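J.: from the sequence below, what's the structure:
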Amino acid sequence: MKITFYSTQPYDTLFFNRYNDSFGFELEFLETQLNVQTAPLVSSAAVVCVFVNDLVNEAVLKIFSERGVKIIALRCAGFNNVDINAAKQLGIRICRVPAYSPQAVAEHAVAMLLTLNRKTHKAYNRVREQNFSLNGLLGFDLFGKTIGVIGTGNIGKAFCRIMRGFGCSVLAFDLIANKELEAAGVQFVPLIELLNKADIISLHCPLNEQTRHLINADTTGMMKRGVMLINTSRGALIDTQAVIDALKSGQIGFLGIDVYEQEEHLFFRDLSATVIEDDTIQRLMSFPNVLVTAHQAFFTEEALTQITLTTFRNVGELLKTNNLINRQALLV
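T.: Okay, here's the model as predicted:
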């Protein structure tokens, strides 16, 4: 059975080839991103494997249906880029990797937090230039600070536990309070209270109609002045222009983002020899108190192994039984 991969990076080829011996699929790797123009590249493949920035809308799904595609396997957890209703109507099964390594993303969020606070990225560059001055590198003790966590799924839970280990007070917001986290000392509060009290806010919720631009001009105005905001979830949780305005006014004191609203035009590519025309990302990167990484949070050996194995297992089960044991992994 043939699987065609879109948005392939060298590490995708490495990991999927490494573990394919146990499954025996025919693998075709395409570097191009999936959209209406590239969808017709699929040839004689019953399965298409896509990533976070691939566009799986109704037009793309119709092309796949005409070409005999039966399954679309997302090698990621998020699925806001997929038209679920259109897939249902066309009879195409959609599966995903609902959890791979929550620790990978949670630990990256902590790394961004610590980097922004202690300015280790700036210290590294200074020392390499033989500048051993500490001026401008002042940080603050993380111990005793109040951390606000929006979304307490697997990644949010892992982040909460790490921050409790630092001796922080952790406030969380979610639709349903997690009893296990409450027993560990995490306090679930209304969103407005979290925004009012948190020194650091980290986003770990999915992107949907209710959460799109959750961070906007109104919600940034409810935050403590000088707050640190971390986003390793989905770029569109943040209204980027509103956050830029809050950075300019000092309402937001630090911003760490591993995701970006328009990242599909930038991330996972080497653009070092080109002129980036996206004025918004250029403006963000001009702030000394902003740290941007290019959707790197998931990028660990353990996470990529789990993504690969889960994707192969999902496809194998669907081909064999047209169903999945793990119901969270099956979207259509």
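J.: C-alpha from now on. contacts and neighbour counts both.
T.: Noted.
J.: can you give me the helices in the stretch 1-150 of the chain?
T.: 10-19, 58-66, 84-90, 102-118, 120-128 (DSSP state H, counting those that start in this stretch).
J.: for residue 197, which of those helices is the nearest?
T.: For the helices of the stretch 1-150 of the chain, the distance to residue 197 is smallest for helix 102-118, at 17.4 Å, taking Cα to Cα.
J.: gap between the closest one and the chain center?
T.: Relative to the centre of its chain, helix 102-118 is centred 13 Å away, using Cα atoms, centre = their mean, to the nearest Å.
J.: what's it in contact with?
T.: For helix 102-118, contacts defined as Cα atoms under 8 Å, 6 or more residues apart in numbering pick out 121, 137-140, 154-156, 158-159, 202, 228, 230-232, 254-256, 289-291, 297-300, 303.
J.: let's see this one next to it:
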Amino acid sequence: MRIAVFSAKKYERTILDKLNEKHGHDLVYFETPLEVGTAPLAMGFPVVSVFVNDSVDRNVLKQIATGGTKLVATRSTGFNHIDVEAAKELSIRIVRVTDYSPNSVAEFAVGLLLALNRKIPRAYNRTREGNFELDGLMGFDLVGRTVAVIGTGKIGTIFARIMAGFGCTVIGFDMYHSPEFERIGGRYVEAEGLEEADVISLHCPLTPQTHHIINARTLARMKRGALLINTSRGGLVDTEAAIDALKSGQLGGIAIDVYEQEAGLFFRDLSSTIIPDDVIQRLVSFPNVILTGHQAFFTREALETILNTTLVSISDFAAGRPLANEIDAS
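T.: I've put the predicted structure just below:
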């Protein structure tokens, strides 16, 4: 089957070409993201594969439907970049990657927490310049601290297990209680429990209900000086409110691998350009902020699983088999 692969990076192409040897699809790579202006490139492709920062809205879906596309395969777990209702109306089926390596994201979240708390990036930059002064680098012991996990699915539970191993008290916020989270000693609390937490880590999907779940009101409720970690979706955090909380000292620091306006920034080399996004420019100016470019998922094991799952879904579609990873719009 002929597949247009948008937002295709070199590291993906190498793995996809190898995995595709047993599937035999015709893969055509486009480094550009899928959006209104690039949708004509999908003309004649029955399958289009996209990534998290592609824009698969109603207008794009109309264009690719006209061009003959019947399946959109997103190489991600999240699918908030796709208008699922519009796809259903246009008879375009959607598949995603429901499971890859939750360890990759959970481990990265722990890495961000350690780097933020112990100010490792600042120390690294200092010693590179011959400055071995310790002033300004003090952190705190994690043992005995309270860590709040917002979203206790697979990734959140693995993160919680690691933090429990550090000797932390782990509390959870989720509509659905995970027996595994409770088995490792996690305790579910109501919203007021946020005041207990020294660290808050986000592991929930982005939905209309969770959009800006971290906002001026929730930030004001947190313990003063708490650390915030986000490796889930940028839209979970009201960035302007977070900046205000950093300026006042209410928020002790923030480490994020995602950003609510990342679509025009992440997965691109902008080092020789002027970035027009004033919000992200202000954010990275703080010494107690760590920002990475959506790399938490980026391990060999995770990427191979993501790409293999995508190819299997496409092969199932081509053969008329049931689609195990189909997104149901109903």
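J.: TM-score for this pair?
T.: The TM-score (TM-score structural alignment, normalised by the length of the second structure) is 0.98; 329 aligned residues with a Cα RMSD of 1.1 Å.
J.: mean neighbour count and distance to residue 246 of the first structure for the helices of the stretch 1-150 of the first structure - can I get that in JSON lines?
T.: Formatted as JSON lines, the helices of the stretch 1-150 of the first structure follow (neighbours: other Cα atoms under 10 Å; distance: least, Cα to Cα, whole Å):
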{"stretch": "helix 10-19", "mean neighbour count": "14", "distance to residue 246 of the first structure": "37"}
{"stretch": "helix 58-66", "mean neighbour count": "19", "distance to residue 246 of the first structure": "37"}
{"stretch": "helix 84-90", "mean neighbour count": "16", "distance to residue 246 of the first structure": "35"}
{"stretch": "helix 102-118", "mean neighbour count": "20", "distance to residue 246 of the first structure": "17"}
{"stretch": "helix 120-128", "mean neighbour count": "13", "distance to residue 246 of the first structure": "23"}
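J.: thinking again about what came up before, and the contacts of helix 102-118 of the first structure, which are buried?
T.: Buried members of those, scored by 16 or more other Cα atoms under 10 Å, are 154-156, 158-159, 202, 228, 230-232, 254-256, 289-291, 297-298, 303.
J.: quick check: the closest residue in space to residue 204 of the first structure that isn't next to it in sequence vs residue 268 of the first structure, distance?
T.: Using Cα to Cα, 6 or more residues apart in numbering and skipping residues adjacent in sequence, the residue nearest residue 204 of the first structure is residue 151, 4.8 Å away. Residue 151 of the first structure sits 26 Å away from residue 268 of the first structure, going by Cα to Cα, to the nearest Å.
J.: now do residue 252 of the first structure
T.: Using Cα to Cα, residue 252 of the first structure is found at 27 Å from residue 268 of the first structure.
J.: quick one, which of the two is more surrounded?
T.: Neighbour count, other Cα atoms under 10 Å: between residue 252 of the first structure and residue 268, residue 252 has more, with 23 against 15.
J.: list the contacts for that one?
T.: Taking Cα under 8 Å, 6+ apart, one finds 220, 225-229, 243, 246 in contact with residue 252 of the first structure.
J.: could the residues you listed be laid out in a markdown table, adding secondary structure and distance to residue 182 of the first structure?
T.: Output for the contacts of residue 252 of the first structure, formatted as a markdown table (DSSP: H, G, I helix; E, B strand; the rest coil; distance: Cα to Cα, whole Å):
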| residue | secondary structure | distance to residue 182 of the first structure |
| --- | --- | --- |
| 220 | helix | 26 |
| 225 | coil | 27 |
| 226 | coil | 27 |
| 227 | strand | 24 |
| 228 | strand | 24 |
| 229 | strand | 23 |
| 243 | helix | 31 |
| 246 | helix | 32 |
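J.: residue 173 of the second structure - nearest residue in space that isn't next to it in sequence?
T.: Spatial nearest neighbour of residue 173 of the second structure, chain neighbours left out: residue 150 (4.8 Å); criterion: Cα to Cα, 6+ apart.
J.: now the one you found: how far from residue 217 of the second structure?
T.: The gap separating residue 150 of the second structure from residue 217 of the second structure is 16 Å, by Cα to Cα.
J.: give me the more crowded residue out of the two.
T.: Per other Cα under 10 Å, whichever of residue 150 of the second structure and residue 217 has more neighbours is residue 150, with 21 against 10.
J.: find the nearest non-adjacent residue to residue 174 of the second structure, please.
T.: Counting by Cα to Cα, 6+ apart, the residue nearest residue 174 of the second structure is residue 151, at 5.3 Å.
J.: burial count for that neighbour?
T.: Residue 151 of the second structure has 22 neighbours, counted by other Cα under 10 Å.
J.: got the contact list for the alignment partner in the first structure of it?
T.: Using TM-score structural alignment as the criterion, the counterpart of residue 151 of the second structure in the first structure is residue 151. Each residue near residue 151 of the first structure by Cα under 8 Å, 6+ apart is listed here: 172-174, 203-206.
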